[in-house]
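[1] Sharing a sequence plus its predicted fold:
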Amino acid sequence: MKIQPLLTYINKIVTLTEDEELYFASKLVYRKYLKGQYILQQGDICNTSCFIISGCVKMFYVDDLGQEHIIMFGVENWWASDLGSFISQAPSDFNVQCIENTELIQISRSNIEKAYSKIPKLERLFRIIIEKAYVASQKRIVRNFSMSAKQRYLVFKQSYPEIEQRIPQYMVASYLGITKEFLSKIKSQIANQH
């Protein structure tokens, strides 16, 4: 199984012995998804946490008017799942869909609990991952309330330069909470300033 990127990621945070790596690996599932495929659909319970080996995904919800609102993107060495649904085992508010052909390592809720019991330091690892996700989410909320669309775009561009090159502009606009026409206007303003 192609789990080396995940083990490399883990070992930057906590150090696993060879036996611990083998045990943890036995709890993982490698999956390939095609562009456009859903990893999770709104209303389903999120039973797996996914580590992206290659590819790009978006997490979004669809409102009552059928409008798509992108909450986050995920690329290599990122985690992608609806954490709220995964933890609470309640139906998901979000969809997770592949923007590119994507390879993932998945761990189920029950297997993660088994791994915590056998390798307690994994609990520390996932606590750190969840803390980072929470902080990023809080910062995003503050940016959405306190910054102009142009400022939010510049932060996105600076924070995730590798993502912007890989996704259509209408998705960037949805993530920023603006129309693609308004995003084009912002980009031309920025280009004219240079």
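    Received the coordinates, thanks. Residues are numbered from 1 along each chain as shown.
[2] When you work out contacts or count neighbours from here on, use the C-alpha atoms and nothing else.
    Noted.
[3] wait, what's in contact with residue 144?
    Residues in contact with residue 144, defined by C-alpha atoms under 8 Å, 6 or more residues apart in numbering, are 152, 176.
[4] My reading is that it lies in a helix. Confirm?
    Yes: counting by DSSP: H, G, I helix; E, B strand; the rest coil, residue 144 is located in a helix.
[5] Next one: it relative to residue 30, how far apart?
    Residue 144 sits at a distance of 35 Å from residue 30 (criterion: C-alpha to C-alpha, to the nearest Å).
[6] residues near residue 98, how many?
    Residue 98 has 23 neighbours, counted by other C-alpha atoms under 10 Å.
[7] Kindly report the same for the one 5 residues further on.
    The burial count assigned to residue 103 is 21, neighbours taken as other C-alpha under 10 Å.
[8] Residue 30 now?
    Neighbour tally, residue 30, other C-alpha under 10 Å: 15.
[9] Could you pull out the buried residues of whichever strand or helix holds it?
    Under the criterion of DSSP states H and E, residue 30 resides in strand 28-33. Neighbour-count burial for strand 28-33, counted by 16 or more other C-alpha atoms under 10 Å, picks out 28, 29, 31, 33.
[10] Look up how far residue 152 lies from the nearest residue to residue 150 once chain neighbours are set aside.
    Leaving aside its chain neighbours, residue 150 sits nearest to residue 186 (6.0 Å; criterion: C-alpha to C-alpha, 6 or more residues apart in numbering). Distance of residue 186 to residue 152, computed by C-alpha to C-alpha: 11 Å.
[11] Ok, residue 19 next?
    As for residue 19, its distance to residue 152 is 45 Å (criterion: C-alpha to C-alpha).
[12] For those two, indicate the residue with more neighbours.
    Neighbours were counted for residue 19 and for residue 152 using other C-alpha under 10 Å; residue 152 has more, 18 against 9.
[13] Comparison target below:
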Amino acid sequence: MLEGDFLIGESLFSATSTESFSAIEDLHCLRFAAAQMKPILMADAALTQLYIAVLEDTLRYKMRREYGFQNLDAAARYQEFRALFGKAEARIPQNQIASYIGITKESLSRIRKNLASR
């Protein structure tokens, strides 16, 4: 996630949550009990529409990620990463970028070198 992005944890649409978050920079975060928040979201039409829009955006993002892992090579996944997060790339540790695209830090270095020499 980048500055200004909005994230909803999976507990709003699942009875259990296995997710965890790690921040590389300071952030502002709200934590709330999903069981208490969901009825509030569903009671107001505008909030329900916002909730649906966020869920749809999340689903599209996850589908693009899944497609990338199934159909793109590491270099293409890195280029996708740059398209999405390029403005923040210099602030993100190389090992986390490599992990995000499913490769080793050394493979990422080779991809970067190959792209730079083109």
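    It's in. What you see is a predicted model, and the numbers here were worked out from it, not measured in a lab.
[14] Do you know the score for how well these two fit?
    In this superposition the chains share a TM-score of 0.88, using TM-score structural alignment, normalised by the length of the second structure; 117 aligned residues with a C-alpha RMSD of 1.7 Å.
[15] circling back to that earlier point, the second structure: which residue goes with the residue nearest to residue 150 of the first structure?
    Correspondence of residue 186 of the first structure to the second structure, assessed by TM-score structural alignment: residue 111.
[16] Start from the N-terminal end of the first structure and give the strands.
    Secondary structure of the first structure by DSSP state E: the strands cover 28-33, 38-40, 48-54, 57-62, 68-74, 79-80, 95-98, 102-108.
[17] a markdown table please, covering these and showing distance to residue 161 of the first structure.
    Output for the strands of the first structure, formatted as a markdown table (distance: least, C-alpha to C-alpha, whole Å):
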| stretch | distance to residue 161 of the first structure |
| --- | --- |
| strand 28-33 | 24 |
| strand 38-40 | 24 |
| strand 48-54 | 17 |
| strand 57-62 | 16 |
| strand 68-74 | 12 |
| strand 79-80 | 18 |
| strand 95-98 | 19 |
| strand 102-108 | 19 |
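[18] which one of the ones you listed lies closest to residue 87 of the first structure?
    Distance to residue 87 of the first structure, taken as C-alpha to C-alpha, is lowest for strand 48-54 among these, at 10.0 Å.
[19] how near is the alignment partner in the second structure of residue 120 of the first structure to residue 57 of the second structure?
    Using TM-score structural alignment, the partner of residue 120 of the first structure in the second structure is residue 45. Here the criterion is C-alpha to C-alpha. By it, residue 45 of the second structure lies 18 Å from residue 57 of the second structure.
[20] sorry, back to before: need the buried residues of strand 28-33 of the first structure in JSON lines with distance to residue 68 of the first structure, can you?
    Below are the buried residues of strand 28-33 of the first structure laid out as JSON lines (distance: C-alpha to C-alpha, whole Å):
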{"residue": "28", "distance to residue 68 of the first structure": "31"}
{"residue": "29", "distance to residue 68 of the first structure": "29"}
{"residue": "31", "distance to residue 68 of the first structure": "26"}
{"residue": "33", "distance to residue 68 of the first structure": "21"}
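[21] From these, pick the one nearest residue 112 of the first structure.
    Within the buried residues of strand 28-33 of the first structure, proximity to residue 112 of the first structure (C-alpha to C-alpha) peaks at residue 28, which comes in at 9.1 Å.
[22] Settle this for me: that closest one is touching residue 104, isn't it.
    No: applying C-alpha atoms under 8 Å, one finds residue 28 of the first structure not in contact with residue 104, separated by 9.9 Å.
[23] burial of residue 91 of the second structure, as a residue count?
    Number of residues near residue 91 of the second structure (other C-alpha under 10 Å) recorded here: 10.
[24] which residues in the second structure does the strand holding residue 30 of the first structure match up with?
    Strand 28-33 of the first structure maps onto no residues of the second structure, going by TM-score structural alignment.
[25] which residues of the first structure fall in helices?
    Remark: helices assigned in the first structure by DSSP state H are 4-11, 18-25, 83-88, 109-118, 121-146, 149-159, 161-164, 169-176, 180-193.
[26] what does residue 97 of the second structure align to in the first structure?
    Structural correspondence for residue 97 of the second structure with respect to the first structure (TM-score structural alignment): residue 172.
[27] Chain neighbours aside, what residue packs nearest to that match?
    Spatial nearest neighbour of residue 172 of the first structure, chain neighbours left out: residue 164 (7.2 Å); criterion: C-alpha to C-alpha, 6+ apart.
[28] circling back: my guess is the match of residue 186 of the first structure contacts residue 75, does it?
    Yes: the pair residue 111 of the second structure / residue 75 is scored as a contact, 6.0 Å apart, by C-alpha under 8 Å.
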